[in-house]
Every structure is written in C-alpha cells, then in structure tokens.
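> Take this sequence and fold it.
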Amino acid sequence: MTAESPLDGVDLKTALEATLDRTDAVLAAVDDFPLLVDDDTGKWETTEDGNWCAGHWIGLLWLAAHHADEQGKRERFETAAYDYLDRMLAAEDLLGSMFAGMNYLYAGYRGYDLTGDRTLYGVGFTGADAMVDLFHERARMVPIGAYAVAGPSEQFDLTEAVGDRPTGEQISATDMIYASIPVLWRAYSETGTEAFRDRAIAHCDRHLDWCIKPDGTTFHEVEFDPETGDLIAQYNDLAYSDDSCWARGQGWNIAGLSRAYNETAAERYLAALEETVGYYVEQTPDDLVPYWDFEDPSIPDAPRDTSAAALTAYGLSRLEGDGERVADLRQTGEATLASLVEEYLVTDASAGDRGGVRHGTYNKPGDYGVDTELIWTNYYVAYALHERLTA
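Prediction:
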C-alpha cells in the first residue's frame, strides 16, 4: 500500500497551469530577463543577460513550451527560450562563476530533456566543463568566481576585493552544493567520466566540513587560502548576523544534499540532511515557510522567504530511496510543496499575478527584493510540480 502524501488532494494540475500562465504573462511584459518584482511599481526588475538566474527563466520557458496545449503557444515559448539562451551564452563571464552550473543545467540539459534538441545537450556539458575548470584543487571546492551578482554593488560585486573580503575566486558558498554541483552529477551520469563525479563528491564533502555547523545551521560563505586551500574564515553576508542562519542558504543546502544522496546513497549525506532539515522544521512556522533568517529577533514581524521553502520542497520531494528515514524527509518536502501551492501560489484567475509565488526575500540586509515575487521561486515550484505530474 502506498503511504499517504501531504500532496494527496492538492490540485497540482491547476497549480502547474497557473505557473505556466504566469510565465506567459511575464514573457509579454518584459524584454530582458526577469529577476524580481518591484513591489512599489508592480513591475519586473530585469537584467540584460540573466545574471545569476538566466537558466531559471529559460527553464520556465521550456516547461511552458512542453505543456502548451496549442501549437502557436508552443512555438512562441520555444522561440523565446532559444532567444534568451543565445543571450545567456553570449555572457562569457558567467562561465567563470559558480552560477554557470545551474544555468547551463536548466537551460541546457533540461531543455534537451523536454525537446530532444542535441544542441541543448551540448550546452549542459559546457556548464559541467566550466565547473571542472573552476574547481579549486587545494580547497577541494568550487569557488564563486570573480563575478558581479545583481544587487547592491558593494555587497555583491565579487570581481574586486572590498575591505577584508577577497574576490570571489577565494570564496565558496553554501549555495554551491546546489547551484554548481548538480550539472556535474548529470554529466557523470551521461558519460561515466570520473572527473565530473570526483569533483562533485569532493565539493560535497568539503561542504560538510566547512558550511554546516554542529547545530544543523549553515554558514553563507567560506573563505580559503588560494595557495594552501586552508579555511580562513566563515561568514554570513546575507544573514541577520554571523551567528544566525540565512534561510535560503539552508534551502540550497537541503536541495544539494538531497541530490548528493540521490547520486551516492552515502550515509554521511543522509545524516547531514536529517540534521539540517531538523533545524529547518524546528525553526519554521507550521506552514513550513521560514522567515528570511531563522533567528531574526523581529520574528514574527520579519518577512518570509518562499524561495527558501521552494528549494526545500524541490530537493526533498525528489529524494530517492527506501526506508523510514528517507520517507520522512520526502514527506517534509511534499508538505512544504503543498503549503506553497495552497497558501503562497496565486491561483485566483482574476489576480494580476496569477501563477506567481508571493512573499520571497532576496536580500534583506541590502533591502533589495524583500517580500516579493522572485523568478527562481517560480521555477523551483513549477519544476517540482512538473516532475510530480509527469512521474
């Protein structure tokens, strides 16, 4: 007998249709890559080349094309996806950053999965090769790279050293276990080339050592000595403080550990997953959508972050394997996805933002993108729904 799921009785089909309708509406509203909604104007803030999340937008377009019920719509979404893909590929600085991993995975490999276009398959390998090249052999991690991330420049521009902070070439982050590494897992599964798998495992193991604290919380960033590879410092640029825990970082960690366990069935990844998910559940309200930082002293008046919940749901609901431990974690992911669909995804046909996921927080310390709709949240919810409905 199949165990009951928190998603039983949730109208997943309508939810997915809403997210794809939102993709359609956003496509009509923007000329560049959407990043987040400016709550003051209600309009999308955009970037010319997609910056760190080009693949999320292209991935949504691939999903919309795949599920379109009219040939005209399908062709429009596919044409847009290829157009945006060309613009992403022209951004050569992306390949020197950790973000190439997920962008080339979503735009490339997953585009291939939905279309069968072998050109997109090659795009995926370009992203995997970039992560191999970026991998720091002494630190045993993929660094952020010298890259300017969309947001307050003094906080996010990692192309130059600022004060005591070095460039992104000497910094890794908890994000990378999901932002950079899954493209390596995919490349290994396609080719059996050990270079992909070895670097994925090395990074995940270093993540366990450097990014996860004994209490199950995570650091945002870690700095290492480029000559020796030794750890220099651990800090929290996007958290409330160096002693608190940034919710989206915890979500990246959960998604990444879930994938690492799926690929290896290694006990160390499952144990770390249980520890970090345990903290997440203990510190999150009953609806499993956390505040932007688990330890912000202004809680319950602090903003939530649905993108942290989307990553958690996306990672755990796709967790593979048998046994009670895995089943419990997967059920947490399904419960989180159910909550997002029923409480935060707009399904009202009369709403202007139908299909958007509300209440995401991008950068609270920089007061940028707080309590709003974020393009990557929409992608992770849509993809989790797509996988659930097409399994």
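
> C-alpha from now on. contacts and neighbour counts both.
OK.

> Spell out which helix or strand contains W44, please.
strand 43-47 (DSSP states H and E).

> what's whichever helix or strand comes after that strand in contact with?
Per DSSP H and E, the first helix or strand lying C-terminal to strand 43-47 is helix 54-67. Applying CA atoms under 8 Å, 6 or more residues apart in numbering, the contact partners of helix 54-67 are 20, 23-24, 33-34, 73-78, 80-81, 84-85, 88, 102-107, 110-111, 114-115, 375-376, 379, 382-383, 386.

> Helix 54-67 versus strand 43-47: what angle between them?
Interaxial angle, helix 54-67 versus strand 43-47 (axes from the mean of the first three to the mean of the last three CA atoms, to 10 degrees): 120 degrees.

> what does the helix or strand that helix 54-67 is followed by contact?
Moving toward the C-terminus from helix 54-67, the next helix or strand (DSSP H and E) is helix 71-90. The contact list for helix 71-90, computed with CA under 8 Å, 6+ apart, reads 33, 49-50, 54, 58-59, 61-62, 64-68, 107.

> Please give the structure of this sequence too, so both can be compared:
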Amino acid sequence: MTLFKHLLSCSLISVLLFSCGTEKKEVVSKSNNEIILDQSVVKIKQALHVLKTTDSFPRHIVKGEKDWRFVGVKDWCSGFWPGVLWYNYEYTGDAEIKAAAEKFTAPIKTIAFTSAEDHDIGFQVYCSFGNGYRLTGNEAYKDIMLAAADTLATLYNPIVGSIHSWPSKQEYPHNTIIDNMMNLELLFWAAKNGGDKKLYDIANSHAEVTMNNLVRSDSAVYHLGSFDDKTGQFIRGVTHQGYADESMWARGQTWGIYGFAVAYRETGRADFLNTSIKLTEHYLNRLPKDGVPFWDFDDPTIPNAPKDASAAAIAACGLLELADLVKDDKLKEKYRHEAKRFVTALSSKAYFSGDENNALLLHSTGHHPKGREVDEPIIYADYYFMEALIRLEKLENAKRLALTK
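The predicted structure is shown next:
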C-alpha cells in the first residue's frame, strides 16, 4: 500500500462516540471522491482485459458501444491512457496497474526522438513519462522527457516568439493554438531538470505571445492565432473546433485557464496569473447551472447543444492549480469550491459512465464542426478527471491530518 493510500484510508475513518462507560464505536466511511476512484480502478482494470497491444491507445467510444476505439503512438491523445494508468497507480499502489502503465508508456519514447510534427509532444510525453517519472524516479524516463523537450523546441519561431502549433496547416504561415499552453510545462520542467535554460525562455515567450494575441478583450480566447512568420505580426484569430471565430469554445477556455496558471507558477509573472484569473471569471460567469459547459458557450442551439465533460474536468484541474497560487483567501476558497462542484457533477449518474462502457466519463465533445467525437467518451476527459480526483483527495487528506495534530 502506498503512503498516499495509507494516509487516505486512515483519514477517512469517521468516529462516532456513544456515551456508555468507555465504549466507543468506529464507523468507516468513504468520501464520494474515493468511492468514484475505487469504481474507476475497477473500470480501468476491465478495460485492460480487452486491450491486446500496448502500441494502440484508447481515444474514444462510439455511442452504443462498450469498448474503446484506438489510435497509434503519433496521435495527439496517445499519452492520456498511460497517464490515466499512472494516476490509478498513484492512488492504489497496485503492481498490475503499474506494469500496465509502464507497458503503455514505453512505445511513446519514439516521439522524443523523431522530428516534431506538431506541438502535441507535451500531451504525449509529459502525461505519460512525466507522471511515470514523478511517481517512480526512473532516470530513463527523465532522459526521454529532456529529449522530448528539445524536440518540441524545434518548432519555435524566434521572430514570432511562439511554437508553431500545426505546421501541416499551410493556410497559416505560422499558427499558435490555445491548446499549446498546456505543452509548455514540459519545457519549464526540462529547463529546471538538466535541459537547456533556453527552454524556459521559449516557454515564457510563447505564453506572452499567446496572452497578447489570443486572449481577447472580452476575456475569451481565440482557438488559433495566425502570424506572419517573416515579421512576427499577428494576422487574425480564428477557430477550428469552436462554433465561430469570436465565440467561446469551452475546451479552449479551459486550456487557457490551466495553461496560464502553470505559466505563472513557473515564471512568477503577475500578468500570467491575472490572465488565468480573467479567463476563469469569464468562464464561471457563463457556466450553466450544473457546472458542465456546452461545447461552445455561443452555440445558438443551447440548451439542446451537446455538453463537453472534458472541459469541466480540465477546468477543475486548472482551478485547483490556480487556488494554490492566488494569495487572496476568498479567491482560493472560491476556486477550490468550484473545482469540487465540477468534480461532483462529473461523478453523478448524468456524466459518470457506470456500467455503460469502459470509459469513466460520458458526454464529451471533440471536434463538433467536423462531427467527430460529439457527445462521446474521450480519453482526455478521463485523464483530467482522474487528475482532479487525486488532487482533491490529497487536499482533503491534508485537512484531516491537520485536524488530528
């Protein structure tokens, strides 16, 4: 049993005292988060039984089906499944899950040592090898992460000051998407752990360019910013996965919330913190009552538009990160409260899959304009849901331990 699991179990004992001489009764109860985590462990082990090869990775489940559809190593989502397994191992200390995490992590090594095709190296490598290294200290994992950071950095254009997100999209001389804020953590980490210090400068510059050009005056974000690759001039902001260029695409907003919080954590720049707060407040102000956003806040078919559980899961993680960083106690409490509300909603029968299929969450939306992965389970929703659950349990456990001192 891991130390985390041991402390968690100890802290979840509720003692009911009944006055009858010295008689005491102890009633063991579990938090809702732990109940969902326990169910998640069962579901993930069930999914492992139908996975035949470790170089194919779960991505989504088609409506009416039970099992995952798979993608290869180069798909941008390849790192999320091993990441889910690492989070499960962190919670359980289960040797079977650890072995599976190692097996599904290993094939992603190739991403670190081949030419960069897009910005998704952070999602692929940091979610898999990053969590593996955090939990095991495996030095081989560290070497792969450092190589992956160097590979990601080859997409940096110093004239624009940002990483080229989608080199394959020739209609834009240089493009930067809001999603790419999440890949900067790999660069920041590498700069602190033996990598080239220039990686920090690249990540810092990329966040600044994104803040100055993709964050709009209405406190929403563009999905993609197009730049002149010869002059660095910002051309325009557009969308690919949102409803319209000027609409508020839910998942993009949450990438921004989380990404700028991490950028502040690593740089100490107040403007990054203020940007994360601004995006958060705008997001919270527009949320529907259940705390799970529609795929785009400006879809005219609302309330009949599909939801995006993945955005709610990312938002929960982003707000937990932000709560750790803000100095104002009221904001800290507000953001933790909202994160808990999102996780509670996702843990309900409306969104948690139960026996319906092998995923954890229902009702995510991938690429609505192209009709792909609409109102389906998607692996990155499960990844960020697991992250949020683990983070909340650590917070609650720390509170309980503090009360016993």
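
> Got a TM-score for the pair?
Once superposed, the chains reach a TM-score of 0.85 (TM-score structural alignment, normalised by the length of structure 1), with 359 aligned residues with a CA RMSD of 2.3 Å.

> returning to that earlier point: among the contacts of helix 54-67 of structure 1, the buried ones, what's the ChimeraX command?
In ChimeraX, a selection of the buried entries from those looks like this (16 or more other CA atoms under 10 Å):
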select :20,23,24,33,34,73,74,76,77,78,80,81,84,85,88,102,103,104,105,106,107,110,111,375,376,379,382,383,386
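
> List the buried residues of stretch 230-249 of structure 2.
Of the residues in stretch 230-249 of structure 2, 232, 234, 236-249 count as buried by neighbour count, 16+ other CA under 10 Å.

> Please disregard the earlier target; I meant stretch 81-101 of structure 2.
In stretch 81-101 of structure 2, counting by 16+ other CA under 10 Å, buried: 81-93, 97-98, 100-101.

> Might you calculate how far that stretch sits from the centre of the chain?
17 Å (CA atoms, centre = their mean, to the nearest Å).

> same thing with stretch 265-285 of structure 1?
For stretch 265-285 of structure 1, the distance from its own C-alpha centre to the chain's C-alpha centre is 17 Å (CA atoms, centre = their mean).

> Going by residue numbers, what spans are strands in structure 2?
Using DSSP state E, the strands of structure 2 run over 13-16, 25-28, 57-60, 69-71, 156-157, 162-163, 174-177, 224-227, 234-238, 364-367, 372-376.

> Of the ones you listed, flag the one that's most buried.
Neighbour counts (mean count of other CA atoms under 10 Å) averaged over each of these peak at strand 162-163, with a mean of 28.

> Distance from it to the middle of the chain?
20 Å.

> average offset between that strand and structure 1?
Once fitted to structure 1, strand 162-163 of structure 2 is off its aligned match by 1.1 Å on average (mean CA distance after the TM-score superposition for structure 1).

> so where is that strand in structure 1?
Mapping strand 162-163 of structure 2 onto structure 1 (TM-score structural alignment) gives residues 141-142.

> Out of the strands of structure 2, which is closest to P288 of structure 2?
Proximity to P288 of structure 2 (CA to CA) singles out strand 364-367 among those, at 15.4 Å.

> Tell me how far the closest one lies from the chain's centre.
Relative to its parent chain, strand 364-367 of structure 2 has a centroid offset of 15 Å by CA atoms, centre = their mean.

> circling back: quick check: of the buried residues of stretch 230-249 of structure 2, which lies closest to P369 of structure 2?
Distances from P369 of structure 2 to the buried residues of stretch 230-249 of structure 2, taken by CA to CA, are shortest for Q241, at 6.1 Å.

> aligned partner of that closest one in structure 1?
With TM-score structural alignment as the criterion, Q241 of structure 2 matches L238.
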